[in-house]
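1. What follows is a protein structure lacking sequence information:
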């Protein structure tokens, strides 16, 4: 994972777990990078333009460039939003400064 700056990854997507094991997939038309967590420890797969993984509690954050292309979240039964109230909440913010340096 490369250490990029706000200039190259100016946007932020935050996935907030709902307390129920859930899966997420996010795709952007630019680059994406996991922020402040070890992808192996968090069971997260990050490629150049996509990230996928699982979340139960806590928060997963990714910085990205370009536009959000796709967000898909499902609960532990594979039921997607909005049919399931147990899927994670997803927040997408464009042009957010990274106040913590690279994390």
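-> That came through fine. It should be emphasised that the depicted structure is a prediction, and the values quoted were computed from it without experimental measurement.
2. Every contact and neighbour count from this point should use C-alpha atoms.
-> OK.
3. all strands of this structure, in order?
-> Under the criterion DSSP state E, the chain carries strands at the ranges 11-16, 22-28, 32-35, 45-46, 50-55, 59-64, 68-75, 89-93.
4. here comes the other one, which I'd like you to weigh against the first:
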């Protein structure tokens, strides 16, 4: 559950407020990602600190090696920036995470 204007929002209303989803999939190599949206974004986990992910109102910065991290957001995707452990940009490295962006996805 999230907090909206000091009140707890239900999952259903959260889906309406943050109807879109970004999924970051690690490829087994430590890498970094930055995402920004023209709206609000939040991580779909109970503890973003455990995932070593910094989440602000409209941006996310983190690292991933294996596994999946998911985020819900409103508005449009503004920017994606990924680098592998050597700092090589996403388009030039097969080691950077895969990013999936889905609009209008009901919460699961």
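-> Now that the structure is in, tell me what you want to look at. The shown structure was predicted, so the numbers you read here are calculated from the model rather than taken from an experiment.
5. And the TM-score between them?
-> With the length set by TM-score structural alignment, normalised by the length of the first structure, the two chains reach a TM-score of 0.92; 99 aligned residues with a Cα RMSD of 1.3 Å.
6. before we move on, the earlier item: could the strands of the first structure go into TSV alongside distance to residue 2 of the first structure and mean neighbour count?
-> As requested, the strands of the first structure are arranged in TSV below (distance: least, Cα to Cα, whole Å; neighbours: other Cα atoms under 10 Å):
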stretch	distance to residue 2 of the first structure	mean neighbour count
strand 11-16	16	20
strand 22-28	17	20
strand 32-35	8	23
strand 45-46	12	17
strand 50-55	15	20
strand 59-64	12	22
strand 68-75	20	18
strand 89-93	21	14
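7. Including distance to residue 5 of the first structure, could those go into a markdown table?
-> A markdown table is the format used below for those (distance: least, Cα to Cα, whole Å):
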| stretch | distance to residue 5 of the first structure |
| --- | --- |
| strand 11-16 | 11 |
| strand 22-28 | 17 |
| strand 32-35 | 11 |
| strand 45-46 | 18 |
| strand 50-55 | 18 |
| strand 59-64 | 9 |
| strand 68-75 | 18 |
| strand 89-93 | 16 |
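8. so how far is residue 4 of the first structure from the residue located most distally from the centre of the first structure?
-> Largest separation from the mean C-alpha position in the first structure: residue 83, at 20.7 Å (Cα atoms, centre = their mean). Per Cα to Cα, to the nearest Å, residue 83 of the first structure is found 37 Å from residue 4 of the first structure.
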